[in-house]
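1. Sequence plus predicted model, see below.
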Amino acid sequence: MNWLFAYDHKFYTDGKSVLSKTAFPYKTWERYLKHSDTLTVACRLYPLIEEVQGYSVSSGKKVSFTAIPDASGYAYFMPYNKAIQAMRQAVRQVDAVIARLPSQIGFLAVKVAKELGKPYAVEVVGDPSETYRLHGSFKAKLYAPIAKRTMEKTVEQAPFTLYITEKELQRLYPTKGIQTSCSNTELPNFSRSALLTERKSRDLNKKIVFGMMGSLDSKYKGLDVAIRALARIKKELPDFEFRILGSGASSRWTRIVMQNGLEGVVDFYGTKPSHEVFEWLSDVDIYLQPSRTEGQGRSVIEAMAMGCPVITSDVGGMKELADPAMQFESGNDVALAAIITKVSENHALYCEQIERNYIKSLQFSKHVLTVKREQHYQKFMNWIEGQNK
């Protein structure tokens, strides 16, 4: 049995290995290789033009990668464009397709799987209408309602659907097929009791380290909201530092930092391999995620697992993660500033959030999610075998 995983994620090759900046280390593919003999990853694939530092190795045994040309824009709607030709060639060589949505490559994989009569399943990880609406370009805003309708139809008709949220994405994009809820964020199994105890003893009156993770190229992660919020209360707070982890150019944000008088306290850390992210989070006192849209909030889950009090906007799957008292209206930097002040001044609340978030994060432990995912894809396997009889 050979499967194909289709998603728009950008991978890079140095000629020997395939690498990823922000997700998909090789261990990610193990969840699919438990059910298939090989896995082909249909994706965006580019030559690596910078140092390998900060990347995770994604390639490995039984996993191959196939590049799909740009599937967006007008060419996507042409019957013989290069993207659909490449996808047809890839899907013909496998027994089943897993399409992660929303993504143009994912939608294309479903279209071709149907055309060729191949079994397929989908994984729902976000809301495309919000993503395109907040993209910034006029063309993206026009495409948002089309993306929403495509997503609705694709998910509704999918025979198997895995959602990364408990309720939110299910409400937006219901399916008639077999479904399960299973986050794509798997937390490693390691003891954090010593860290939690140390966190509770920290004196935030001396210094506070705020942290945030997200691509600097994204216009919807809300970094500007966090900067404005901290600027509002910088005179009320003790010494503080705001650390940002994420890929992309920092020049645009540096200008915003200076405009808000926060030069010298905001640091851009670039990217780190996935296994080093937890070490980075261990030094963060309060984690901020002011996104304007979010599928689930992988970084929020990771911060909670490290005992960070987290403050998030009230969008997407984050509504299911953070304490409601720690959520603010998306884009409202005044409300964010008020919650930051409350948490930093109230040590009892700070400790309460440490305990609450760690306990909440346990539902994302690898062994818990592995069982749910294996059961779902075993049903998919059984269905495929039934179809072939």
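-> Yes, it's here. Predicted model, so just to flag it, every value in this text is computed and none were measured. Numbers count the residues shown, from 1 in each chain.
2. Could you use CA atoms for every contact and neighbour count after this?
-> Fine.
3. quick one: the helices in the stretch 251-389 of the chain?
-> Using DSSP state H, counting those that start in this stretch, the helices assigned to the stretch 251-389 of the chain run over residues 251-259, 274-281, 298-305, 333-345, 347-361, 366-388.
4. Minimum distance to Thr22: which of those has it?
-> helix 274-281 (7.3 Å; C-alpha to C-alpha).
5. Quick check: next helix or strand after the one helix or strand Glu115 maps to?
-> Applying DSSP states H and E as the criterion places Glu115 in helix 104-116. Next along the chain after helix 104-116, taking DSSP H and E as the criterion, comes strand 120-124.
6. about what we covered before: just say which of the helices of the stretch 251-389 of the chain is most tucked in.
-> helix 298-305 (a mean of 24; mean count of other C-alpha atoms under 10 Å).
7. who touches it?
-> 185, 187, 213-214, 278, 281, 287, 289, 309-310, 318, 321, 354, 357-358, 360-362, 364 (C-alpha atoms under 8 Å, 6 or more residues apart in numbering).
8. Provide a list of residues in contact with the closest residue in space to Val94 that isn't next to it in sequence.
-> Using C-alpha to C-alpha, 6 or more residues apart in numbering and skipping the chain neighbours, the partner closest in space to Val94 is Asn2 (5.0 Å). Contacts for Asn2 (C-alpha under 8 Å, 6+ apart) come out as 36-40, 94-96.
9. try this one side by side with the last:
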Amino acid sequence: MKILFVQGGSRWKYDADGGLYTDSNFSEAVWARYREWGDLTVLLRREDKVYPPREAMERFNRCDTSRMTCLALPDLYRPGTRLLNPRCRRQVRRAIAQAVREADRVIVRSPGNFYTNTALACCRRYRRPYLVEVTGFAWEGSWYHSLRGKMLAPWREMRCRALVRRAPWAVYVTRQALQKRYPCRGRSLGCSDVELAPLDEKVLAARLEKIQAGQDALVLGTAGFLDVAFKGQRWVIEALALLRRKGNTRFRYQLAGSGSGRELLALAQKLGVADQVEILGSLPRERMNNWYDGLDIYVHPSDSEGLCRSIAEAMSRAVPVACSRVGGNPELASPACLFGRRDPAGIAAVLERLADPGVRAAEARRSLEAARAFECRTLDRARNEFYQRFLHDDTTQNSCPD
């Protein structure tokens, strides 16, 4: 069976030797899951920049092109003028249409952009069974992105609701949050896309020992795109400035993720906390656990989330977690460790609370226990059963009626 996977957010990245990579959203373990179900073709947009091989290996996840077909389409969003170019749009439409025609089943992840919306339209036109993976909130993702995003947010929200409502099959990464906003008239499953290995109690023991040992400096961390405003790292930097004015300079903030982070560093310099902020850049997935283990608190201050993978990953390493009260985050974190969207004062208050070793120890225990719901062996069973039904049910309607 030929399976086409379409996602318009992530981009293929190439090195000078022709090696192919993705950002941290995808890994070999993720692709292996889809390959189990058939001959896999993955369609993403292509990043124009070509990386030195060593830099690419250090920053991104290598893709095994011998085990699946990789289609790289022009990036219509960078630069944005390409989206206004009829020839570029036509080229992308034709490539997507051909890929859909050649597929037996189509999986569309994160609907709401030109690539995914075109793929869904082609699925209906060519009567290809399709499944939608719902990973985030369209309104917030647009509204907190830019001025242009604010103008497009109402249309994107309505469009996303309509697309998911018509889908014959849908998988949500949350238990409730996304389902309430984007109900599906077809068959659906709530199942996180987090990939956690079986948890080890030794991780908790090491964490508690680290907390008990005590240290003057506490290391905070956030994983997320560095040059995307709605990821919210600036609010943590502003919280550090608030704490510094109160005489509290014990926090150090590490930022992992794709991008330069120049604006964040400039903000830290302006607020007088540059000595507390460190940009690490993108880390390969195999290095993430070591990074989480070095943190004292994981902070996720984003304006919008579905169900955040990095929060679950941090919890699997028994890291106390503080995060914004958005999307599926309240399904993960302790209520006492939630703060409002774009709320530096709220972040500062939560950090002051977590500075207490006893509180961190309690949150470490809670984190590991909450992460058990995301172990592979727990999720894979439900996910595989649902996808197998999608792949082999020839009675499925191409789309549900409006």
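-> Thanks, I have it. Bear in mind the structure is a predicted one, so any value in this text is a computation, not a measurement.
10. conserved subset of the contacts of Asn2 of structure 1 in structure 2?
-> Contacts from these that recur in structure 2, judged by both residues aligned by TM-score structural alignment, their matches' C-alpha atoms under 8 Å, are 36, 38-40, 94-96.
11. Please enumerate the helices of the stretch 101-250 of structure 2.
-> 114-125, 138-143, 147-166, 177-181, 201-213, 233-245.
12. how about CSV for these, with mean neighbour count and distance to Ile347 of structure 2 added?
-> Shown next, in CSV, are the helices of the stretch 101-250 of structure 2 (neighbours: other C-alpha atoms under 10 Å; distance: least, C-alpha to C-alpha, whole Å):
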stretch, mean neighbour count, distance to Ile347 of structure 2
helix 114-125, 20, 35
helix 138-143, 22, 20
helix 147-166, 17, 25
helix 177-181, 17, 23
helix 201-213, 15, 21
helix 233-245, 22, 6
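13. To Arg94 of structure 2, which of these lies closest?
-> Among the helices of the stretch 101-250 of structure 2, the nearest to Arg94 of structure 2 by C-alpha to C-alpha is helix 114-125 (9.7 Å).
14. What's the average distance for that closest one when superposed on structure 1?
-> Compared with structure 1 after fitting, helix 114-125 of structure 2 deviates on average by 1.1 Å (mean C-alpha distance after the TM-score superposition for structure 1).
15. residue range for that helix in structure 1?
-> Counting by TM-score structural alignment, helix 114-125 of structure 2 falls onto residues 104-115 of structure 1.
16. List of residues touching the matching stretch?
-> By C-alpha under 8 Å, 6+ apart, stretch 104-115 of structure 1 touches 6-8, 42-43, 68, 71-72, 84, 87-88, 91, 96-97, 99-101, 119-120, 154.
17. Give the buried subset of the residues you listed as a ChimeraX selection command.
-> To isolate the buried members of the contacts of stretch 104-115 of structure 1 in ChimeraX, using 16 or more other C-alpha atoms under 10 Å:
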select :6,7,8,42,43,68,71,84,87,88,91,96,97,99,100,101,119,120,154
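18. Distance from the chain centre to stretch 354-362 of structure 1, please.
-> In terms of C-alpha atoms, centre = their mean, to the nearest Å, the centre of stretch 354-362 of structure 1 is set 20 Å apart from its chain centre.
19. Where does it end up in structure 2?
-> Counting by TM-score structural alignment, stretch 354-362 of structure 1 corresponds to residues 364-372.
20. do the same with stretch 158-176 of structure 1
-> Stretch 158-176 of structure 1 lines up with residues 167-185 of structure 2 when matched by TM-score structural alignment.
21. what's next to the matching stretch, contact-wise?
-> By C-alpha under 8 Å, 6+ apart, stretch 167-185 of structure 2 touches 129-137, 160-161, 164-166, 186-193, 306-307, 327-328, 331, 390, 396-400.
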